[in-house]
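>>> Sharing a model that was predicted from the sequence below.
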Amino acid sequence: MSRWRGNPWVVLLTLSLGFFMTLLDITVVNVAIPSMIDKLHASLDEMLWVINVYVLVLAALLITSGRLGDVRGPRTMFVGGVALFTVASVLCGLSQDPAQLIIARVVQGLGAAALVPQTMTIIIGTFPAERRGAALGVWGAVAGVATIAGPTLGGFLVSTIDWRWIFFVNVPIGAVVLAMAVMLVPDIRHDVRRKLDMPGVVLATATLFCLTFALTEGERYDWSAGIWALLGGAALLLVVFLIYQRSRQGDEPLLPFVLFRDRGYAVMSFVSATVQVGMIGLFLPVMIYLQSVLNFSAFKAGLVMAPAMVVSALLSPVAGRMSDRIGGTYILMAGLTLFAVGMAWLTWVTDVGRAWWEFQPALIVAGLGIGCVFGPMVTVALRNVEPRLAGAASGVLNTIRQIGTICGSAAVGAVLQNRLAASLHTEAAKQAADLPASVRDQFLAGFTNAAKGGLEVGAGQTGAAPKPPPGTPTSLIQHIHQTAESVFEHGFVHAMRPTLALPIAVIAVGAVSCVLVRRRRPADHQPSVPGAVDIGTSA
């Protein structure tokens, strides 16, 4: 084992497996919701907390854990995070009620927050600048694979074994990563003793928690006064945090402002948020469309997306390597443009009654774009970051990505619900003309009022629940339900098209913003780890 210790590609494999676990658990739970509701006798609201509390904890603590990696050592934080995440996965799988599962998910979020920022920090400290783009390309490929593996693997496990195995599957992966991290990953630290800004930790955590809670739960609570109060509190806490951080810029701040003096890092932070909005905009409405309009199973819907993600995973390391040779800005711009074009093509193709293969050209173009995004984006962001600030830089960048995910989910979800309510009313009014006058008004009212009671968009649903009056002939009941299904299918397609326009526009803005980055030749890169020492030569 000693001859493999510190090998950059072995280290990258270890980091990627750990990173894969945390991303997998963001998406894998979604497909198991119906089964968990049945087996745990849970409400939908409780299941939404199972999903959201993981993201809340992860987003709120990324900056803090990134800085902790600078203080305690990135390998120490990575190992601790993997161990905590693995134990929490066992607790999730053993949960007997919703409360136990929610608490276990909080612990999972703590473990994920501890390990995620360390992956980029250790990559920066392990790979020389001229090979860092290829390494970060692999890191980006992991993000694409995990995104599609979540619903695909989750659908397979739920269908063939039990929902608990979406968590138990993490245990062998976590055990392998833990052993590899202890034996093979060097403990890269710097020769300067560092301290943690505790007031900054409290302010940052409170700010991010208020913001992420409000954005995640706003739609469910109908954007009530309490939600707006949380957003106002987040804004106030952010101002206090920034003022406090400014006063500490010469004394180990949690957020070093010097990071944003580099235009590449500042622009890429914004671009990373736009990419996440695009990913949510692609997967959220499209996965609902595949299952609810085309009646694909969760497993089949995941497989529809698989070719695009395979293309992305194969291309991402190549794009990263090209970033090392010619610079990442233009590769990133091309990738974002292809991503937007692929989504626009998908919008044009989407309709009722489509076959799975009809989406593949558009999705593969989008996959080509995604493959050219993650590696170059992180390479450009981190190319001028001093190694002593790597943890802070990684924590901030990952936090902004998670906030982009939450903002994208809230915005895309709100647009989809708004457009769906309107399109269902319009489509119901058009198709109700074929129904007898005795049931027409009630049919229209069912779709008109659907949004007030919560739109039903699950597989086999119609967006409303039309209830024919007692004594209605069976043939007419069947006709009403067929008409309702048709209203929902066409209404969802009409709502999906303007919904996809939002992430397409955001991605386009991200592509254009790349022109603000100063072009740097690979030869201009600084040495990868000046002043760093390896104090982890023994396991």
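Done, it's in.
>>> Please make it C-alpha for all contacts and neighbour counts, starting now.
Noted.
>>> what's the burial count for residue 200?
20 (other Cα atoms under 10 Å).
>>> same question, the one 10 residues further on
Residue 210 has 22 neighbouring residues, counting by other Cα under 10 Å.
>>> Residue 92 too?
26.
>>> Same check on residue 243?
Residues near residue 243, counting by other Cα under 10 Å: 11.
>>> try residue 460
Neighbours around residue 460, by other Cα under 10 Å: 13.
>>> so who does the residue lying closest to it once chain neighbours are set aside touch?
Spatial nearest neighbour of residue 460, chain neighbours left out: residue 292 (6.0 Å); criterion: Cα to Cα, 6 or more residues apart in numbering. Contacts for residue 292 were tallied using Cα atoms under 8 Å, 6 or more residues apart in numbering; they are 457-461, 489.
>>> what does residue 168 give?
89-90, 93.
>>> Try it again at 6 Å.
90, 93 (Cα atoms under 6 Å, 6 or more residues apart in numbering).
>>> how close does it sit to residue 340?
In this structure, residue 168 and residue 340 are 36 Å apart, going by Cα to Cα, to the nearest Å.
>>> The residue nearest to residue 460 and residue 486, how far apart?
12 Å.
>>> Equivalent analysis for residue 243, please.
The span separating residue 243 from residue 486 equals 56 Å under the rule Cα to Cα.
>>> Could you do residue 49 as well?
Taking Cα to Cα, one finds residue 49 at 32 Å from residue 486.
>>> So residue 295 lies in a helix, does it not?
No: Residue 295: not assigned to a helix; according to DSSP: H, G, I helix; E, B strand; the rest coil it is coil.
>>> ok, second structure coming up, stack it against the first:
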Amino acid sequence: MEIVAKPWPALWALVLGFFMILVDSTIVSVANPKIMEGLHTDINSVIWVTSAYLLAYAVPLLVAGRLGDKYGPKNLYLIGLSVFTLASLWCGFSGDIGTLIIARVVQGLGAALMTPQTMAVITRIFAPDKRGPAMGLWGATAGVAMLVGPILGGVLVDGLGWEWIFFVNVPVGIVAFVMAWRLVPTLKTHDHKFDLLGVLLSSAGLFMLVFGIQEGGTYNWGTIAGPLSVWSLIIAGIVFLMAFVVWQALNKGEPLVPLHLFKVRNFSLANASITTMGFTVTAMSLPLFFYYQLVRGMSPTQSALMMVPMALFAGVLAPFVGKLIDVVNPRYVACLGFVLMSASLLWASSLMNPDTPIWMFLLPSGLLGIASSGIWAPLSTTATRNLGPHEAGAGAGVYNTTRQIGSVLGSAAIAALITARLAAEMPAGASSGTGGVEGQLPEFLRAGFATAMGQSMILPAVVVLLGGFAAAFFAKPRSVDAIYAEFDQAKRQPETGKPASVNQQH
């Protein structure tokens, strides 16, 4: 552990870049209708703009955490920030949907290099008894960024065009680079081997699973080409991911995922919970903004302003939650947050018809912000509290990867569900006619489209409850003195050949 005298300036520098990359996870949702119109594409294709980013973001995270340990988190952060900023410029200049999707893949790779470094630096420069407020800020940044993204996107799309949701990253990226260069300390590095087979298995498995789920409706859940079918692709993806887990257990060198981390009860449960959170935040925004713009005829800015109560409550309450979880069991705060989030999504779903007074959607939006403030910081604190300094990079990589995998699956699942519900609720042939639509749908299509979007919102509402169920089993946090005592004891023990892990049973 490398405690520094003034860690907060470094944290603020990292938070700026972290905020930017998380904003890009959700900022596209409000711009989707305008991208469809400008690039003359359909709903499923435009959702790939989000899915491609999230997939490219998720797959390299485990390697990125190790690269940060080997070459220094500051160096990896600056490289990732440079890639992300340049790819943002490429996104803005894209003239067709294919080019935009490719540029988003590169942007996601840059984000993957950055993200694990932020959490690893917090773990290494803050003492365990000082991490609560630091993780509170980190959690608040994650929550607020993923909620503010659509608001910022709406203003930019209406004022300057959809391209500017990407161009805006360029000046922010330059400022973030200068701040990180000056304020983030250079930390000690640790030599690592890289599990290339693990990278190949996890990458192939995740891609096949996501592609199969998202494109299933396109191929009517049947044949893609020759003997290859949607279901064979999904099954193959699951088999590859299972083979990845088996290989991690058998690998006697340095596996990509140190499975011994999952012996720490709270680490395992926090990873399960954050996966559902990533799924939910990504999945809920797509049907909501399609409803606001295509059914209610709202502009991107108007629809984004419906998120203001959510962002305000999340931003104001998150710092208080960061302090609260140092004295209260995070389990209680997180469980309440998950239940309230599910309730807010079901509430919004019930309101989604063409005639609901639009102001009524502000109420579940506010409840969603309250719920979000009680989830991010408790989960991140619970995940990292009992990890040793040598596990910081790997633990941060695993935690961020599971969140991103949840986001990828959420994007793919909601795309498939939206396609299915549109086919069921819209007049025959009308569901395929929404591609390239300009402005509000014709009146005879609005009721069916609204019903389909409302039904789609039920999926994230159910999934987020699973996160609350996992959080309900968090073990009671242990004192910092007890954690230090175990670190000291582990250092005094003779070498066993196995990595030491603090509080494995807890």
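Perfect, thanks for sending it. This is a predicted model, so every value here is computed, not measured.
>>> Checking the contacts of residue 292 of structure 1 against structure 2: which ones persist?
Retained contacts for the contacts of residue 292 of structure 1 in structure 2, judged by both residues aligned by TM-score structural alignment, their matches' Cα atoms under 8 Å, are 460-461.
>>> Pull out the buried members of the contacts of residue 292 of structure 1.
For the contacts of residue 292 of structure 1, a burial check counting by 16 or more other Cα atoms under 10 Å picks out 457, 459, 461, 489.
>>> Contacts only, for the second one.
Read it as residue 459 of structure 1. With Cα under 6 Å, 6+ apart, residue 459 of structure 1 has these contacts: 291-292.
>>> let's see it at 8 Å
Counted by Cα under 8 Å, 6+ apart, residue 459 of structure 1 has contacts 288, 291-293, 295.
>>> what's the closest of the residues you listed to residue 133 of structure 1?
Closest to residue 133 of structure 1 out of those is residue 288 (34.9 Å), distances taken as Cα to Cα.
>>> Pretty sure that closest one sits against residue 461.
No: in this structure residue 288 of structure 1 lies outside contact range of residue 461 using Cα atoms under 8 Å: 11.0 Å.
>>> shared neighbours, those two?
Both residue 288 of structure 1 and residue 461 lack any common contact, where contact means Cα under 8 Å, 6+ apart.
>>> Now do the helices in the stretch 51-200 of structure 2.
Using DSSP state H, counting those that start in this stretch, the helices found in the stretch 51-200 of structure 2 span residues 61-71, 73-92, 97-125, 131-159, 164-167, 169-183, 196-215.
>>> What mean distance separates the fifth one from the matching residues in structure 1?
Read that as helix 164-167 of structure 2. Superposed on structure 1, helix 164-167 of structure 2 shows a mean distance of 1.9 Å to its aligned residues (mean Cα distance after the TM-score superposition for structure 1).
>>> Give the aligned range of that helix in structure 1.
Aligning helix 164-167 of structure 2 against structure 1 (TM-score structural alignment) gives residues 165-168.
>>> hmm, who's touching stretch 146-166 of structure 2?
So stretch 146-166 of structure 2 is contacted by 22-31, 34-35, 88-89, 91-93, 281, 299-305, 307-308, 310-311 (Cα under 8 Å, 6+ apart).
>>> ok, and for that stretch, which residues are buried?
Neighbour-count burial for stretch 146-166 of structure 2 [16+ other Cα under 10 Å]: 146-158, 161-166.
>>> what are the ranges of the helices in the stretch 301-450 of structure 1?
Under DSSP H, counting those that start in this stretch, the stretch 301-450 of structure 1 gives helices at 329-349, 360-371, 374-382, 390-431, 437-448.
>>> Which secondary structure elements does the third one sit against?
This points to helix 374-382 of structure 1. helix 129-160, helix 263-288, helix 298-326, helix 329-349 (3 or more Cα pairs under 8 Å, 6 or more residues apart in numbering; DSSP states H and E).
>>> I would like the range of structure 2 that aligns with it, please.
Under TM-score structural alignment, the match for helix 374-382 of structure 1 is residues 376-384.
>>> average offset between the matching stretch and structure 1?
Mean for stretch 376-384 of structure 2 is 0.8 Å (mean Cα distance after the TM-score superposition for structure 1).
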